[in-house]
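> Test case, fold it:
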Amino acid sequence: MDLAGRPMARTATREDRTASVPPLSAQLLPQVQSAAAAAGDALAAGKSVVISGAAGTGKSAVLARVLGQLSGEYSVLRLRGAASLSEKPFGGLFWLLSELPPETLSNPVYVLQFVRRVLEEKAAGGRLVLAIEHAEDLDSVSIAILLQLCRGGCAQMLATVRNVAACPEDFVHWWAGDPVHREDLIPLRPSGTRLLLEGMAGAPVSSRLLMEVQARSLGNPRLAALFFEEQLLARTVLKRRGIWVWTGSVSYAGTLAERVDSETGTLGSAERLAVETLALTGGLPLEVLLRLADPAAVERLEESALVEASGQPRALRLKDPLLAEAAAALVPHGRAAEIRARIASRSASREDIAAPSGAFGAAPGTGGREGQLLGLLPGEPRFMAVLRAARELAACGQWLEAIRSASMCLDTVLINPAAPGLQRSVLSELFHIFLSCGELRLAASLLEHTDSFLSGMEILGSNDLCEGMVQVLGGRADRALDYLQRALVQLDQEETPELAQLAATAAAYACVLLKDRRAGLDYLDVAAVAGKIRAAEDSTGAAADLIRCFSGLCAARGMAGDPDTVTVPSGGCASLPAESAGLQDQRSGRSCTSAGAKQTVARLPVLAAAALQGCSGAAEMLREEVRGCSGTAADMYLDLARGLLESDVPCMLSAAETATVLGHFLIAYEAAGGAARRAREQSDRQGLRAARRIENASYRMLLAANSVTDRLLELSEFERELALGAAAGRSSSHLGTALHLSPRTIDWHLGRIFQKLRVSGRAELRECLKTERQQT
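Okay, here's the model as predicted:
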């Protein structure tokens, strides 16, 4: 990674910084909005409020938002704690008590009466709110007086606190015991940081850029905004095709350099040497650091908030990853060489130096992965055996057993945190196992786990790519294309042709589902540029399997990059080429159904899509391929094949229900539609109702525009009024009276409305609206 320090990056002017991005306070993050709303409700209910959180998490933004929304009945007195006044009695109220003779300050009762009288005069009959920033820096005497005013009902407190434990004891007891509303602002997860960055940049950001920012900020909104703003100004992040991407270069000029100066500028020379040593090495065992720096200076650093200790033997590193990397980048070359020479002269071995943490640290190589796992996870020989077994079982179609083993591995990795690079490797493997077994819900759940890591984590090269593949395999093409476009731009920047080929082929399939043939062909051309899709015998690995899968899915629905390999008959369903579908050509004399044949992720989804499109022989091949497989997805494919071959409505309904559970919404929609047609032909009214229910539910999942909320907007005002009234529980008689229509006419209109909204009736309409409101 290139590090651009002071000499290499231009320093932005004040005008540049003002015009580049909005201030952080303007970025109203969801947690800020939620905390402000809850705090405002608590004040209205007569409660005091304490907003706690580390510096930069948005406490001041919450405070400002709450105060800005207070009505005219409130009177606000603003106070601010300061470390310089924390040891002085009445330091927090000196401006208020300046009129009192000094001798009266020794009488707390008199002081309390005076403060109450002054504040009541300032409130002028309004409800008094004491807005206090940094309450932990107020002296104990001032806190005691302010708390007494709150306990006596004279005022309510709205306070921000960085660390409750650092507050005066009286404040801690009040905070814990009295009816005080508390709002804790925690660091942002990657999904929250994405909202912040996209709000600042005004455009989507790639998952790689997101994770690089997240790893340095650890979810601190202020640090994330600070780092991202510096990269925007230094142009070390680029906007490609409307998406901001990570380039690998980093600038630590401007405000980041100023931050390093402010954090370390007051340190003595001995402490600065220790800090620079930790920054350059990424962390050191304590005994090694004591050989390189003054022990007294190291002890003073331990007492500060700059360093943290962890592990056995005890190791020290700078607590803030962004500060650590910035400090390392800004150490002058000569001084950095001198420090490294000191380390070498004191015989500090490579094993003494801790690996840097975060996404920008060194990730373990794949060659030594098993040995690293053996040393990091308890019961490791068994863990490796389970992981290997899961991989082999998935490849052989034993999906039930593979899922059990993979889920066990996932629990082990999440419960026992290991090195970030190691977790990334294992989670990537498990993600591909879930995809291979057709478990899209589990794959999506695993991606959600990556959002729970405070430093962020990318798997399989790109979380955008992974999320896009899960969405498009489930048939949710519009959502998938958004993720895949981000992935493609970042992967092009990183020059990773195999993953770029995978992303382009998946994007082509998304365009096929969206009926955008021209865009689909363009993406297939991009995939061809990234590298021709090789035959199954010549290509192995997760990416190769998935490329064949998406290529086959495109062919199954009538589109392929090479017109010589796919013919589209008048019926509109493509004849599947053996290579692109990942199948064996039966005319070659080789069987694709032998007991020893390994199943891959490429085969069954393609056959299922072809069978649902009416391709001749696809259903028979699907039934043959899935025999011998186990697991929920295997049951789904087998029921689908039987239902299509035998016109068996219950089998097709079973396949549709299972597909919904697994996250295959397109299969559920098409299978339910086929079941509905067959049920109608067979006069199976019960089967028809069940099929319509599943078809409608899966239809709403396919596109964002298919939601009930969006489709309500397509109705006329009259129809929308009827629909919302029915969802609210009003009877047809009640609705008819208001509109001067008979109940029968109302029922006729509602029937047409329910068909447009793809719901079965009032109850389902009400439930859909409730669920969609909760999701937004």
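
> CA only for contacts and neighbour counts going forward, please
OK.

> And the helix or strand containing R208, what does it pack against?
Element membership of R208 [criterion: DSSP states H and E] is helix 207-217. Using 3 or more CA pairs under 8 Å, 6 or more residues apart in numbering; DSSP states H and E, the elements in contact with helix 207-217 are helix 190-201, helix 221-234, strand 243-246, helix 321-330, helix 463-473, helix 477-494.

> Of these, give the one that comes closest to A536.
helix 463-473 (20.0 Å; CA to CA).

> Counting by contacts, list what the helix or strand that L644 is a member of packs against.
Assigned by DSSP H and E, L644 belongs to helix 632-646. Here helix 632-646 touches helix 399-415, helix 603-612, helix 618-626, helix 649-662, going by 3+ CA pairs under 8 Å, 6+ apart.

> now that helix and helix 618-626, what's the angle there?
150 degrees (axes from the mean of the first three to the mean of the last three CA atoms, to 10 degrees).

> how far does helix 632-646 sit from the chain's center?
34 Å (CA atoms, centre = their mean, to the nearest Å).

> wait, what's in contact with the spatially most central residue of the chain?
For the chain, the residue sitting closest to the mean C-alpha position, by CA atoms, centre = their mean, is S191 at 3.4 Å. By CA atoms under 8 Å, 6 or more residues apart in numbering, S191 lies in contact with D451.

> Next, count neighbours for the closest residue to N463 other than its chain neighbours.
Spatial nearest neighbour of N463, excluding adjacent residues (CA to CA, 6 or more residues apart in numbering): S207 at 6.0 Å. Residues lying near S207 (other CA atoms under 10 Å) number 27.

> Also this sequence, please, to line up against the first:
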Amino acid sequence: MTSPVVSRPSAVGSTVARQSEIADIVAVLSDSTADGVLVIGATGMGKTTVLNAVAANLAPEAPVFRFRGSNLIAHRNLGIFEILLTTEGAAPDEISMGAAFSIVSRFFARAVVTQVPIVVVDNADRVDEQSLSIISQLAAEGRIRVLAAAESIRQPVDLLAVLWRAGKLVRVDLDGLDSSAIAAYAREVGYEVDNQVIADLRTRSRGNPRLLSRLFTNIESTPLARRGAEDRVMWNVVPSQRRILELVAMIRAIPYDALQTMCDVDLLDNLVERGILTIGRDKQSEVSLLEPALALVVRDSIPPSRSLEMLREVLPSLDSMTLHGAALFGKVIWMQEWGVPGDSQTVLRAALWANACGDHSGAARLLRGANSDHPELQLELARAEYGRGENVDAEAILERLIAASSDGDGSDQYLSRLACLELRITDPREPQSLRTGWIRDRLVSSVDIGRLEVTQAQFEMRGGRFDSAQSIAERVFRDFNCLPRHRQRACTLLGLAAVIRGRIELGTTYLVQAEAMLELPDNTSFEIEDSTPQLFAGHYLAGSWDRARAALRYAPSGMDIGTATALVDLWTGHITRAHQNLDRTPRGREVPEQDETLRIAALHLAEGYLRLREASTSRATKTDQGGRSTRRSDKVKFDPFSARRASEPIQGVPHPDYTWLQDFMIDLYELQSFALSSPEKTAADLHKLGADAYALGAHTLAGYAWMEASRHGDTSAQSDLSRVADKIDGELGRLAAAVARAYGDGEETAMIDAAAAALDFGAVVIAADLARTARDRAVQKGDAVGVKLARALLDSSLRAITFDADGVDLSTMLTDIEKKLVFGVADGSSNAELGAQLHLSVRTVEWHLGRIYRRLHVSDRQELKQIAWRRA
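Now for the predicted structure:
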């Protein structure tokens, strides 16, 4: 690292490193249909910096109200609204929740007349529950747009997380800075760095902007200015307490019973009461530093001589204890730093815990530091590399272990885990390449058999062999001698398989049970990594949109939550929000090829829906297509089934992440988008796609494909859809049957029933298409009742689609007098009052309102009020 050329505050560098996140959040808040953004990130990840930059980049006329939580007001009811309520003449400690809600809502309505205010809440996890409840209710009703930042979605932030799971808020996770962001950060604060230095900075800072800023010396700033919140915490810590903090920071976590033998209990309890240390609620009662950034700062501030002295001092005490989990991991890491060897079993136990918690990088560092060729340690290293996404390294290790185990040496547990890992890194389309099939016959224990068989069932599911996957998973799930976590994975597979085969109600029952089992303490990172995508897929295919979103709360860090939520939004009519999520390339991690192909396929469909909406919405604002054309200028032109061919296994280049179900959905989305412009050419391909799924027993998938083919005029699909609908239960089965009848007899009543079924199912785009067709047929036959019913369904569908549009506002859709009428209705004025204000007769007011209802796709004054609130 060279000397600094210029010196700027570290916050500037952090802002530059987060430019993409800032731009995304500003774009979401500029969209009048968005209810807000929830920013999640650990301490030091730059949440406050991002919020400040977003507020500075909003339009000058945008009204912004800022609130900030803290430890002082976290437990005071209505803490962040104390000043606001006091100025309004209310006593915060005496007022009821309902009265406080009314006062706050009136304050925002009075302060901002023409626009929806943006409420910024920093440190939302340190805001009282009543205040967040008011904010979440106002956001849900569209009276405010919220921008909140918190470390996690635990209470009380779960009140805002409910809005995110319902698709009303966009979640942005601030992960560690990648190499390009660190390089931008360094350049902005005046340093020139090369790739080797960047890699070292990333390792030392863990991608944390606050810790990264400490690695750069700002020669123009004073020592006081360079001090952060962590330094200020240490100001009021006496030397004897600092020793406690240093000990806890070095070992990461230590049981309370053990720690109290090494220090004064009163000093320890004082640190806990002040919120610097926290005690776990499990049976180990481990003590750790509450703020991860503080733990890293304390650890890095300890001189090497002091660290070695402390290790020598406490090691005899630690050796006499039976440590577990984080305490054991911290002890082994600390010993390795000073070359103190640990026995292989201790290292293995520590690595097993790290991998089970998802800390694969820490496990890999620990195991490589052990410098051991012990097979079990090498197997755990392969697991860590697989968890980090380094499949090539994991496969190289596994090759050696499989070759060495051909003579059958090793415990049953070791062999079972070895076979499981081979199943995970093998392309599921090439089961003949497996070399550990003999292990299954060797195993005796139900635990080892259950571990291997549930992984085998997942392997079969990924390969599209649903019958085999279901039978194997059923065997594990029914065997109560298997571990609960293995039965949980089997339960998830049974639920997904049942949904795919058309037994949706049974599958949903399994999926709900699997979610409950996922809360058990026995689960590891494997259960999270395996179950979450399957839970989402099962609920998604079943049409349980709210449950699909809720399943994402378990999502591991590598899962693309934005794409998953966008897939639900495409069904429920939130097209713009889906497009915004899909048009953002995931940052900070390497995306598997199939995941990226799925995102692009769904993006094609979202763009097709946007074009269709813009062409069909009268007097709507024309959306600027320039940005979209630029983004897609480097993408391959659509070719049906191109995605599937790209995923075919290539000699020497396996695709261990391949999933047949994901491959099917990629083709379905691409064909759906292609059908929007060329329905006749694509209908046959959709029918063939459904036939391929039907041949595998995937009745639900066949039903989805054949519904699309039927809507686009394929007669064979129409007859096949009627046949497969009898094999699908639940709302999807009723929708498939209704669509089959609608295109079978061609009567407008059947088409109206199908549109109603689609709307009940949540398929807003399909409902609008069916209702429009039913209306046209009813008009041709002169059926006034049918026209009225079809129009009501069409209005309900188009209202959701039209007012999801980016930038749509009432000023472009209504005349001046119509806008005055709408705002008068929103204020609660009657028709007579509106006529008196505008010098119109009551009959003329009713005539204008009728036109407004038809244009805005609303059916009554209440729905018109809701739109007026959001579009004020």
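
> For the two chains, what TM-score is obtained?
Scored against TM-score structural alignment, normalised by the length of the first structure, the superposed chains reach a TM-score of 0.60; 589 aligned residues with a CA RMSD of 5.7 Å.

> picking up where we left off before, how much space separates the residue nearest to the centre of the first structure from T247 of the first structure?
Going from S191 of the first structure to T247 of the first structure by CA to CA, to the nearest Å gives 21 Å.

> A514 of the second structure matches what in the first structure?
The equivalent of A514 of the second structure in the first structure is C409 (alignment by TM-score structural alignment).

> Quick check: its match touching A385?
No - distance between C409 of the first structure and A385: 10.0 Å, which falls outside the contact criterion (CA atoms under 8 Å).

> quick one: which of these two has more around it?
Neighbours were counted for C409 of the first structure and for A385 using other CA under 10 Å; C409 has more, 21 against 11.

> and the more buried one, what is it in contact with?
C409 of the first structure sits in contact with 383, 386-387, where contact means CA under 8 Å, 6+ apart.

> Check the spacing between it and Q423 of the first structure real quick.
In terms of CA to CA, C409 of the first structure sits 11 Å off from Q423 of the first structure.

> how deep is G361 of the first structure tucked in, by neighbour count?
14.

> would it count as being in a helix?
No - counting by DSSP: H, G, I helix; E, B strand; the rest coil, G361 of the first structure is located in no helix; its state is coil.

> nearest residue to it other than its sequence neighbours?
A355 (6.9 Å).

> where does the one you found fall, helix, sheet strand or coil?
Look at A355 of the first structure: counting by three-state DSSP, its state is coil.

> quick one: it and A362 touch, right?
Yes - the pair A355 of the first structure / A362 is scored as a contact, 6.8 Å apart, by CA under 8 Å.

> Give me the more crowded residue out of those two.
For the pair A355 of the first structure and A362, the greater number of neighbours falls to A355 (17 against 13), based on other CA under 10 Å.

> From L513 of the first structure, how far out is that one?
45 Å.

> Could you do R548 of the first structure as well?
Here the distance between R548 of the first structure and L513 of the first structure works out to 17 Å (CA to CA).

> Please identify which of the two sits among more neighbours.
R548 (28 against 21).

> Just the element for the more buried one, please.
helix 542-556.

> Count the residues that sit near L640 of the first structure.
By other CA under 10 Å, neighbour count at L640 of the first structure equals 32.

> ranges for the strands of the second structure?
Along the second structure, counting by DSSP state E, strands occupy 36-40, 64-68, 118-122, 145-150, 170-173, 254-255, 277-279, 286-289.

> In a markdown table, list the ones you listed along with mean neighbour count.
Shown next, in a markdown table, are the strands of the second structure (neighbours: other CA atoms under 10 Å):
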| stretch | mean neighbour count |
| --- | --- |
| strand 36-40 | 25 |
| strand 64-68 | 16 |
| strand 118-122 | 23 |
| strand 145-150 | 26 |
| strand 170-173 | 21 |
| strand 254-255 | 24 |
| strand 277-279 | 19 |
| strand 286-289 | 24 |
